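Trainee: generate a structure from the sequence data that follows.
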Amino acid sequence: MSQQKFARESFTIMNELVLPNDTNPLNNLMGGRLLHWMDIAAAISAQKHCNRIVVTASVDNVSFKHPIKLGDVISIEAQVTRAFNTSVEVRLTVWAQNIPSATRVKSNEAFYTFVAIDEQGKTMAVPRLIPETAEEQKLYDEALYRRELRLVLAGKLKPKDAKELQNLFKEVVKD
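Mentor: Presented below is the predicted three-dimensional model:
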């Protein structure tokens, strides 16, 4: 397995057409169906980075900014933002496009975390990620804060041990 990969190597776009079976009585895409599709797109991106089977470890807050309507085409963009020891963080952006009206709006965003596993279900080391653009570098750097926050909220890290978050808050208070 390669020891490092460029961020662009994990980029995935998944498209889906919102059909009647995907909607609620208001003809909006059901949130659970969107989360399912987002999980698939994120897993594909994570597996492309790791060259391994991955399992979902966490899903951050998913913000629903704009309803997706029956007949819309959604595009889910997924890209690994950072690799840790055995896990990767994947950023997802969901776009809703109404083809007849030629409109396209950002509907949702989220971060998912995946863990790479071997054939026995044991965690495995993952390749390092090399950010290439300024935006990728920003997401890469901020991933440390998101990771510590996830671990604190899950009770796996004590707030007093969340050094990156403490430093972030010190900087915010200074400004």
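Trainee: only C-alpha atoms from now on, for both contacts and neighbour counts.
Mentor: Will do.
Trainee: in three-state terms, label residue 88 for me.
Mentor: With DSSP: H, G, I helix; E, B strand; the rest coil as the basis, the three-state label of residue 88 is strand.
Trainee: wait, it touches residue 117, no?
Mentor: No: between residue 88 and residue 117 there is no contact under C-alpha atoms under 8 Å: 11.9 Å.
Trainee: which parts of this protein are strands?
Mentor: For the chain, the strands defined by DSSP state E cover 4-6, 12-17, 53-59, 63-64, 73-83, 87-98, 103-117, 128-130.
Trainee: the structure of the following sequence is requested for comparison with the preceding one:
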Amino acid sequence: MKKYKAGKESRVVISELMLPSHSNFSGKIHGGYILSLMDQIAFACGSKHSEAYCVTASVDKVDFRKPIEVGELVTMKASINHVGTTSMVVGVRVEAENIMTGKVKHCNSSYFTMVAKNDEGKSITVPGLILENETAVRRFVRSIIRKEDASARRDRFKASEFRLEDHIQLLKEYNIQLAL
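Mentor: Here you go, the predicted structure:
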């Protein structure tokens, strides 16, 4: 196994035609189906980088920006954005193309944290990442900040430290009724 790998060594791109069997009750492609494909490509990218079986540890921020229609060609692009000791952040971009017009739309992007495992299920060290351009550096730093922000959110709202009186004023701005 290499000590470091360039991002291009692990990139994965898949395309699939969206069929009626992939649609939900409104005739759009079911979000759960897209999430399943995204998880598969994140697995492939992480496994390619680590040269090992990978599991999904977390998925960060999935926003469905635009619906995907039956008959569109969906292309997913996955790349390693960040590596830790045993984990990797895989960025996944989803685009849909109307094959009749050629128009392409960005439907969503997400970040999957994948952990490399050995045959006994123990986490193993992954190769480092060679950052070859400014985009790679930006993605790596963005992953660091996203991880720090997530930790701060978790720490801020620990049940043992949460104080209702600190947040009661904020709640008045929302369509709720407190029944404590």
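Trainee: out of the strands of structure 1, which is the most enclosed?
Mentor: Mean neighbour count (mean count of other C-alpha atoms under 10 Å) peaks for strand 73-83 among those, with a mean of 26.
Trainee: which residues sit against that strand?
Mentor: Applying C-alpha atoms under 8 Å, 6 or more residues apart in numbering, the set of residues contacting strand 73-83 of structure 1 from outside is 7-8, 10-18, 38, 41-42, 45-46, 49, 68, 88-99, 126-129, 131, 136, 139-140, 143.
Trainee: again with stretch 15-27 of structure 1
Mentor: Contacts for stretch 15-27 of structure 1 (C-alpha under 8 Å, 6+ apart): 29-30, 33, 69-76.
Trainee: and for stretch 51-61 of structure 1?
Mentor: Counting by C-alpha under 8 Å, 6+ apart, 1, 39, 43, 46-47, 110-118, 150 sit against stretch 51-61 of structure 1.
Trainee: same question, stretch 114-126 of structure 2
Mentor: 42-43, 46-47, 49-50, 52-58, 83-90.
Trainee: redo that, cut-off 10 Å
Mentor: 1-5, 39, 42-43, 45-47, 49-59, 80, 83-90 (C-alpha atoms under 10 Å, 6 or more residues apart in numbering).
Trainee: what's the first-to-last distance across it?
Mentor: For stretch 114-126 of structure 2, the separation between the terminal residues is 11 Å (C-alpha to C-alpha, to the nearest Å).
Trainee: list the contacts of the spatially most central residue of structure 2.
Mentor: Structure 2 has residue 111 as the residue nearest its centroid, 2.2 Å off, counting by C-alpha atoms, centre = their mean. Listed by C-alpha under 10 Å, 6+ apart, the contact set of residue 111 of structure 2 reads 38-39, 42, 58-62, 78-81, 88-93, 143, 146.
Trainee: need the counterpart of residue 117 of structure 2 in structure 1.
Mentor: Counting by TM-score structural alignment, residue 117 of structure 2 corresponds to residue 117 in structure 1.
Trainee: and its match, how far is that from residue 47 of structure 1?
Mentor: Distance from residue 117 of structure 1 to residue 47 of structure 1, by C-alpha to C-alpha: 10 Å.
Trainee: try residue 125 of structure 1
Mentor: To residue 47 of structure 1, residue 125 of structure 1 is 13 Å away according to C-alpha to C-alpha.
Trainee: and these two? Which one has more around it.
Mentor: Ranked by neighbour count (other C-alpha atoms under 10 Å), residue 125 of structure 1 and residue 47 place residue 47 first, with 20 against 17.
Trainee: what is the neighbour count of residue 34 of structure 1?
Mentor: 19.
Trainee: trace it over to structure 2, please.
Mentor: Matched across to structure 2, residue 34 of structure 1 falls on residue 34, judged by TM-score structural alignment.
Trainee: thanks again, I'm all set now.
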